[in-house]
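1. Fold the following for me, if possible:
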Amino acid sequence: MTATKPHQDWTTAMWWTLHRDKAALLNRPGTHHKSLIDGANALHRAHLIDRDDLCELLELADAALAYAVETLLDVRNAE
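-> Predicted coordinates for the structure are as follows:
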C-alpha cells in the first residue's frame, strides 16, 4: 500500500494499517512518513475525516517518524 498513486482510494482502516507497519517504517522512514501524510490528506480531501482528525493523524505520522529515527540511531550506536 502506498499513497504515491493519485488514484488511491484511502480509507481510515488502510491508514491505520500503514501506521502500524513497523517493518516498513524502519526500512524507509521518510517514504513511510510521506505515505502517512499523503494518506491523511487524502482522507481529509475525501471528507472522510474532519480537520481535527487530520491534525491527529499528522501528529501520529510525525511521531512515527521520530520513533523510527530514534530507533535507527539506537541500533547504530549499539553496533
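
2. rest of the way, CA atoms for contacts and neighbours
-> Noted.

3. For L54, list the residues it contacts.
-> L54 makes contacts with 40-41, 43-44, as judged by C-alpha atoms under 8 Å, 6 or more residues apart in numbering.

4. let's see this one next to it:
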Amino acid sequence: MNVSGFSKGGATDAWNSLLHDHEALLQRPGAHHKLLVEEANSLHRRELIGRDELSDLLEQADGALAYAVEALLDEHHDE
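-> Below is the predicted model of the structure:
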C-alpha cells in the first residue's frame, strides 16, 4: 500500500484497511507492523495527518503487533 495518491480521508481509510487486514498481520506480524509504521509516517510527512493523529496510528500499529504475537503464542500453546 502506498498512500501517496490519496486525499486525507482516503489515505487514513486505506491505512485503517491495512490495520484491519488480520490475515496479513498474522502471517507476517513484524513486516505488517513495519508497513503500518512506514505508512503512518508517510501520512504525517505529507501533512495529511497531524502529530496527534500520527501518535494514535503508531499506537494502533503497536497494539496490532502485540495482538498478533499473543495470538500466535496462544496458537502454538494450544498445539
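
5. one step back: who wins on neighbours among the contacts of L54 of structure 1?
-> Among the contacts of L54 of structure 1, A40 has the most neighbours (other C-alpha atoms under 10 Å), with 27 neighbours.

6. Which secondary structure state does that one sit in?
-> Here A40 of structure 1 is recorded as helix under DSSP: H, G, I helix; E, B strand; the rest coil.

7. Can you tell me the element E59 of structure 1 falls in?
-> Assigned by DSSP states H and E, E59 of structure 1 belongs to helix 51-78.

8. tally of neighbours for A64 of structure 1?
-> A count of neighbours around A64 of structure 1, defined by other C-alpha under 10 Å, yields 21.

9. same check, this time on L36 of structure 1
-> 26.
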